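J.: sequence first, predicted coordinates after that:
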Amino acid sequence: MSIVKRNNDLRPFYSSLLDDFIWPYGETTEQRRLPALNVKENEKTLTLELQVPGMNKDDIKLEYKDGYLTISCEKREEKEEKDKDQKFLRKEFSSVSFHRTVELPEDKYNVGKAEASYKDGILEITMPKNEEKSKISRTIQVK
């Protein structure tokens, strides 16, 4: 049995085949659970937009280490209804979490000056790009 590495997780090959058979729209189970990601880049900045509706900004965690930005979120909810005798009629709880990692090389992006905002279910992370150093080209004489 061969092993396929997907989303930081080792899974048997047949498992991904089953995913593709059940969900034939080109996405794996892991991809359906990840928030949509837009990447915008111009000469001066890089902007990442993630669609994470229903979260609070306190549920979102951003960590940068060794050239990788990890965006994670965890939200837990518990709801309950009781009758007049304080007996449970209904109790529900849910948990939603994800993590997504994006490579951001330190020589290209200034992550130290990154800013993040969350509004209307969209997490936006913007950071300036580092200036590209011009490549030196010259002829060296042999003496």
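T.: Arrived safely, thanks for sending.
J.: switch to C-alpha atoms for all contacts and neighbour counts from now on
T.: Noted.
J.: and the longest helix along the chain, which residues are buried?
T.: With secondary structure taken from DSSP state H, the chain has its longest helix at helix 13-22. Residues residue 16 are the ones in helix 13-22 that count as buried (16 or more other C-alpha atoms under 10 Å).
J.: pasting the second one now:
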Amino acid sequence: MSTLAKRNYGTLNNLFEEVFGGFPAGNFAKELHVPAVNVKENKEAFELEVAAPGLQKQDFKLNVEDNLLTISYEKQTTAEQKSEDTKIHRQEFSTRSFKRTFTLDEKIDADKIVAKYENGILSVSLPKKEEVKISPKAIEIL
């Protein structure tokens, strides 16, 4: 089984195990207040989809260092939120900061990682290096 990354919370477990079995990723994400992540693979790249509705793209940070991809979010406070003209009677929703770290597999070309935020989903494309892309090939029968 190929691996994209490993979860970095104490012990390192295979990301695909987290998403597809073994560890209940959805409940784990809720308990830690981190968004859920979908992982997809095609012949060109791995794709991460981070569920982050209602957030602002300028508050996201993505970094790659020492073969670790870190996706973090920290809400910047604005003067509008601290207005003395408005009295808040009840505040039931808030945005919390989060940080997720993934160990990148040697098959990923870290220099070509791209991300976009659209419709509440942060999409991160992790292209595979040229030598590991699987191309269809016909095999001649002798």
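T.: Here it is on my side, so go on. Here the structure is a predicted model, which means the values were calculated and not measured.
J.: quick check: the longest helix of structure 1 aligns to which part of structure 2?
T.: Using TM-score structural alignment, helix 13-22 of structure 1 lines up with nothing in structure 2.
J.: and that helix, how far out from the chain middle?
T.: 23 Å (C-alpha atoms, centre = their mean, to the nearest Å).
J.: so where do the helices sit in structure 1?
T.: 13-22, 29-33.
J.: adding distance to residue 63 of structure 1, write those out as CSV.
T.: As requested, those are arranged in CSV below (distance: least, C-alpha to C-alpha, whole Å):
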stretch, distance to residue 63 of structure 1
helix 13-22, 29
helix 29-33, 20
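J.: now residue 54 of structure 2: closest residue in space that isn't a chain neighbour?
T.: If the residues on either side of it in the chain are set aside, residue 54 of structure 2 comes closest to residue 120, at 6.1 Å by C-alpha to C-alpha, 6 or more residues apart in numbering.
J.: surely residue 107 of structure 2 and residue 46 touch.
T.: No. In this structure residue 107 of structure 2 lies outside contact range of residue 46 using C-alpha atoms under 8 Å: 10.0 Å.
J.: wait, which of the helices of structure 1 is closest to residue 92 of structure 1?
T.: Closest of those to residue 92 of structure 1 is helix 29-33, at 21.1 Å (criterion: C-alpha to C-alpha).
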